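S.K.: here is a sequence with its predicted model. Questions after.
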Amino acid sequence: MLKHLYIKNFTLIDELDISLYEGFSVITGETGAGKSIILGAIALLLGQRADSKTIKQGADKCIIEAHFDLSRYNLQPFFDENDIEYDADDCIIRRELTAAGKSRAFINDTPVALSMLKELGDQLMDVHSQHQNLLLNKQDFQLEVVDIIANDAAQLAKYQHTYVEYQKAEKELAEMMFAIERNRENRDFLHFQFEELENAHLQEGEQEELEQRSETMEHSEDIKSALYTTDNALSAEQVGVIESLRTSLSALRSIESVYPEVSELVERIDSSYIDLKDISQEISSLLESVDFDPAELDQVNNRLDRIYELEKKYHVDTVEELIAKRDELHLQLEAIENGDESLDALKARRHELETQARKEADTLTNLRAKAAKTIELEMQKRLVPLGMPHVRFSIQLNPIELGANGADKVSFLFSANTSTPLQPVSQVASGGEIARVMLSLKAMISGAVKLPTIIFDEIDTGVSGKTAEMMAQIMKEMGGHGRQVISITHLPQIAALGSVHYKVEKNETASGTTSKMRQLDDKERVREIAQMLSGSDISEAAIQNAKELLKTITN
């Protein structure tokens, strides 16, 4: 329930600081006084997008803040899920706008996204303006009304889960059928590519090994010459390094016993002699192995040319990528061969989900059909006292293909008299009749949804007299049981029935036009209703009529 509203620097409002109460309250004021401005501020609190032009001229910042009592409405899960401090007795929603175009939203002083503000606002307040009467044209609104009265949220959620899975299976099936058909058209080509790569007998690391072998063979003469020169320098008789070391080693050993100082040199030369003999043997072995074979070189280069050709053809750079391509083609060919089995399995799943979805949609239809009968009877009871003694209201449920909300198309049919056939309500009802239909629907829905606060913005358009009084009685009843109903009205019959009466006034000041709202006391209320009855000139007779109206209706 909305307990307190604070508005600062919003269009014509300098500052508004007012308390509100549960039950049925009314707001009156002349056309253009600023009632719509207050509703605009409340809309911002409910998550509507902001416009910096709404900031009062000359101000840098606009603030709109509301305090709510949530103690009866089980809203703590919303706060827990969004990690926001929960205060059931005083929930504070605030919106700030700056002249620079920045907008910030807060719930209990926690900054939140606009979408989160709207999510909470939808659970706190319903503002019914005149344009909302157009909802009667909307199929989804009519279906929502039926679903609310049917209390079928759990069944609808169950159906929607199955329907989503069914849609996924339908999509997967279509994609698989397309892929199989496309692959079958390309099967011969895919098979040719696979055979080409399979017959190439590719091996990992093969390319690098062949490239090295080709390089070695193409430079075999240079390699042999270098090896021969090195071998000759090491092991040639008399002039070879090894022979020279052997001679030096023999000479030093002959004096080692009498000249110990050469012992370490003997060891070092002996070690070098052994190493060089090993090196000489390895070079000799390499020299014998280097043998240029033109036929083998052609064979190696031919193999490399084949690899390069395949890499270019398949737009890859390595043998490993060619092998991966070969394996991918193999899997595609297997999928084509096994496609019918996979297709049959997916068709079976799609059929199973469709069957389940239709079954759950049928359950929804039955719940809605029962609710439709309840709504028809309830609307008849509510509309007859509102000046439509011969009214007929019917709900037509027509089957349609499975959709996001089931398999039902809902149509509200209406006739204000016995001589007119039932037709869609938006096509045949007058403005006043639509207002009464919407009020009756809202009254019925409010009992099921238990919204904390409902605001009606001139829902009394097109009605007067006893009908207006009956509409006021409905709103007063809606304001019972801890709920809060606020009606912006131009009709004295409705204004007189409010437990609390507020007036919106526009004043001309030295700094410009300002709009204010204040709570009226008993005397002020009599004068306001008298003015609504007689116009700007308030006569004593009008005063008496206002007192009688207040007395009659409140009793």
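M.R.: Nice, thanks for sending it over.

S.K.: every contact and neighbour count from this point should use C-alpha atoms.
M.R.: Fine.

S.K.: centroid residue for this structure?
M.R.: In the chain, the centroid-proximal residue (C-alpha atoms, centre = their mean) is S115; its distance is 10.4 Å.

S.K.: can you tell me the element that residue falls in?
M.R.: Assigned by DSSP states H and E, S115 falls within helix 114-124.

S.K.: which element follows that helix toward the C-terminus?
M.R.: Counting by DSSP H and E, the next helix or strand C-terminal to helix 114-124 is strand 125-128.

S.K.: past that next one, which element shows up next along the chain?
M.R.: helix 139-150.

S.K.: three-state assignment of the most far-flung residue of the chain relative to its centre?
M.R.: Relative to the C-alpha centroid of the chain, counting by C-alpha atoms, centre = their mean, V258 is the outermost residue, at 99.2 Å. Assigned state for V258: coil (three-state reduction, DSSP: H, G, I helix; E, B strand; the rest coil).

S.K.: roughly how far apart are the closest residue to L124 other than its chain neighbours and E296?
M.R.: With sequence-adjacent residues excluded and distances taken as C-alpha to C-alpha, 6 or more residues apart in numbering, L124 is closest to P452, at 5.6 Å. P452 sits 93 Å away from E296 when distances are taken as C-alpha to C-alpha, to the nearest Å.

S.K.: this is the other structure I want to compare:
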Amino acid sequence: MLTHLSIHNYALINQLSIDFTKGLSIITGETGAGKSILLGALGLVMGNRADLSSLKNTDKKCIIEAQFAVDGYALQSLFEKLDIDYEAETIIRREILPSGKSRAFVNDTPVNLSVLTALKSKLIDIHSQHQTMQLSDVAFQFSVIDALAKNKAKIDSYKRGLKKYNSLVRELKILQEETEKSNEQYEYNLHLFNEFEEAKLEDGEQEKLEEKLDKLNNIEDIKLNLSEALQISINDEIGLQNLLHSLENNLQKISSYAKNYEELSNRISSIKIELDDIVSELENANEEVDFNPNEIEELNDRLQLIYNLQKKHSVDSIKELLVIHESLSEKVAQVEGAGDLIEVKNAEIKQVAIKLDEVAAMITKSRNKAIPKLQKELEYLLSELGMPNARFSIELNPSENYLTNGKDNLLFLFSANKGGNFGELKKVASGGELSRIMLSIKKILSENIQLPTIIFDEIDTGVSGEVSNKIAKIMQDMGMNMQVITITHLPQIASKGTQHYKVYKGEEEGVTTSNLKQLSNEERIVEIAEMLSGKEISESALTHAKELLN
């Protein structure tokens, strides 16, 4: 509820600071005294857009600050979602600078206007004759019925299930679209995949084949050079082996005479061992060299297959071809297994739909049970408010589709006159009738759910006498469960408030200003007497005012 409001340099207000309490608070004042300014200030602090016309003194900034007791409203999750600190006593501040720019803060955290707008519906509910059109809004009508039906937990459960259902349906649609698209390319992809399967490519294979083919293409040159190398190494007269053997014998004979001779002998021995090993490998290599034209043809064919695949897929290596092979394998498998995946997804959707239908059925049952009670209470309250022939026809019809709050279509019709035809509220009800219907609905809601602070802006316009007493009684009853603030010009309503505030005009340094003050008991008597008889207050008006205040 709203606990404190301070306004600085706004419209006709220089400085104002006022406390509010629970129950029914009354605001009265002469026409033009500034009652609408208070609503404008509250609108600004709750996110309405502002301009320089909001500033009383355009050289100074305008500051509006409202404090709310939010404990018990279960707003912690909303504050967390909005990324602002939660405080049981939450302070919202709006500043409009002389430059025209504005700033907003929630518990000293800078926020944008969207945050204030999100908080607004949870903290303040302002009603005037111009704002009763929401009665014709189906979402609002459902909210009234569901409040009486105690459907909040069921609808929360339904919404969670609907979110999951919609997510699964989207996944199925994507899967079907991808499958359809994949099916169009399936035959071609399968052909490409089979080409790879038949090719049986191996990583590194191309380099080995190219090396082997190069060797076979130069077999004669290789054979000639290997033979000559062997002759140079093993010739009986001038072969390297014989020459090294003689050199080794010479050095071994003198190795014992000096350290350096021994080292040279050992080095020659090592060279001889290495040469013997090289000769052995040359002999093996020479024996292995064999010209085979069939093998050359096979190698050429294999390499040509690899080159063709590389050209076809615009790559340069077998490694890249293997990646494409794997991708084709997945695409082919996806199509071949898509039927199973779609079947599994459909089964999931069916299971969620069964549970969703069960919750929707419980919601419908609760609504059908609450509707007669709502009709009866509304018709009783409207009868008390001077509409004895008011009738409602509220019909709940099943929907084939999953709607945001269940599977029901709602038809909310009204007739104000005896024997009259039912019609849509906005078409058949007058502004005054809509105000009384809204008041009745809010009265019923206040007994069933926790409502934000309600401000009634002269919704009693056009009523008098006994009806005004009934309106006052309803507001007084609502004040037992919540904070109600009403701006009124009727003394019957003004007398029912727990506290009474007066908006009045004054003058400071030759400039008109608006002010607000809380009235004492004696001041209330005078204010209500003035509302009864005008500026010239009679004794009978004072007596009547005291009787109203009782």
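M.R.: Alright, I've got the coordinates. A quick note: this is a predicted structure, and the numbers were derived from the prediction, not measured.

S.K.: what sits against L299 of the second structure?
M.R.: L209, L213 (C-alpha atoms under 8 Å, 6 or more residues apart in numbering).

S.K.: then G101 of the first structure?
M.R.: By C-alpha under 8 Å, 6+ apart, the residues touching G101 of the first structure are D51, S52.

S.K.: tally of neighbours for N515 of the second structure?
M.R.: N515 of the second structure has 19 neighbouring residues, counting by other C-alpha atoms under 10 Å.

S.K.: so Q57 of the first structure: helix, strand or coil?
M.R.: Quick answer, by three-state DSSP: Q57 of the first structure is coil.

S.K.: find the nearest non-adjacent residue to it, please.
M.R.: With sequence-adjacent residues excluded and distances taken as C-alpha to C-alpha, 6+ apart, Q57 of the first structure is closest to T11, at 7.3 Å.

S.K.: now that neighbour: how far from G34 of the first structure?
M.R.: T11 of the first structure is 9 Å from G34 of the first structure, by C-alpha to C-alpha.

S.K.: R187 of the first structure too?
M.R.: 74 Å.

S.K.: which of those two has more residues huddled nearby?
M.R.: Between R187 of the first structure and G34, counted using other C-alpha under 10 Å, G34 has the larger neighbour count: 22 against 17.

S.K.: separation between that one and M517 of the first structure?
M.R.: G34 of the first structure is 9 Å from M517 of the first structure, by C-alpha to C-alpha.

S.K.: quick check: neighbours shared by these two?
M.R.: Counting by C-alpha under 8 Å, 6+ apart, the residues touching both G34 of the first structure and M517 are V504, E505.

S.K.: hang on, the residue nearest to Q57 of the first structure packs against I55?
M.R.: Yes - counting by C-alpha atoms under 8 Å, I55 is a contact partner of T11 of the first structure at 5.3 Å.

S.K.: shared neighbours of the two, anything?
M.R.: Common contact partners of T11 of the first structure and I55 (C-alpha under 8 Å, 6+ apart): none.

S.K.: which elements pack onto the strand or helix carrying Q193 of the first structure?
M.R.: Per DSSP H and E: Q193 of the first structure is located in helix 187-199. Packed against helix 187-199 of the first structure by the contact rule (3 or more C-alpha pairs under 8 Å, 6 or more residues apart in numbering; DSSP states H and E) you find helix 319-383.

S.K.: how many degrees apart are the following helix or strand past the helix it packs on and helix 139-150 in direction?
M.R.: Note on helix 319-383 of the first structure: by DSSP H and E, the next helix or strand toward the C-terminus is strand 392-403. Between strand 392-403 of the first structure and helix 139-150, the angle comes out at 100 degrees (axes from the mean of the first three to the mean of the last three C-alpha atoms, to 10 degrees).

S.K.: tell me how far Q473 of the first structure lies from V391 of the first structure.
M.R.: As defined by C-alpha to C-alpha, Q473 of the first structure lies at a distance of 19 Å from V391 of the first structure.

S.K.: returning to that earlier point: let me know how buried the residue nearest to L124 of the first structure is, in neighbour terms.
M.R.: For P452 of the first structure, the tally of surrounding residues (other C-alpha under 10 Å) stands at 23.

S.K.: what does the one 5 residues further on give?
M.R.: Other residues near D457 of the first structure number 21, with proximity taken as other C-alpha under 10 Å.

S.K.: my read: it touches Q130, true?
M.R.: Yes - counting by C-alpha under 8 Å, Q130 is a contact partner of D457 of the first structure at 6.5 Å.

S.K.: so how far is Y73 of the first structure from V449 of the first structure?
M.R.: Per C-alpha to C-alpha, V449 of the first structure is found 10 Å from Y73 of the first structure.

S.K.: if I look at the two, which residues touch both of them?
M.R.: Common neighbours of V449 of the first structure and Y73 (C-alpha under 8 Å, 6+ apart) do not exist.
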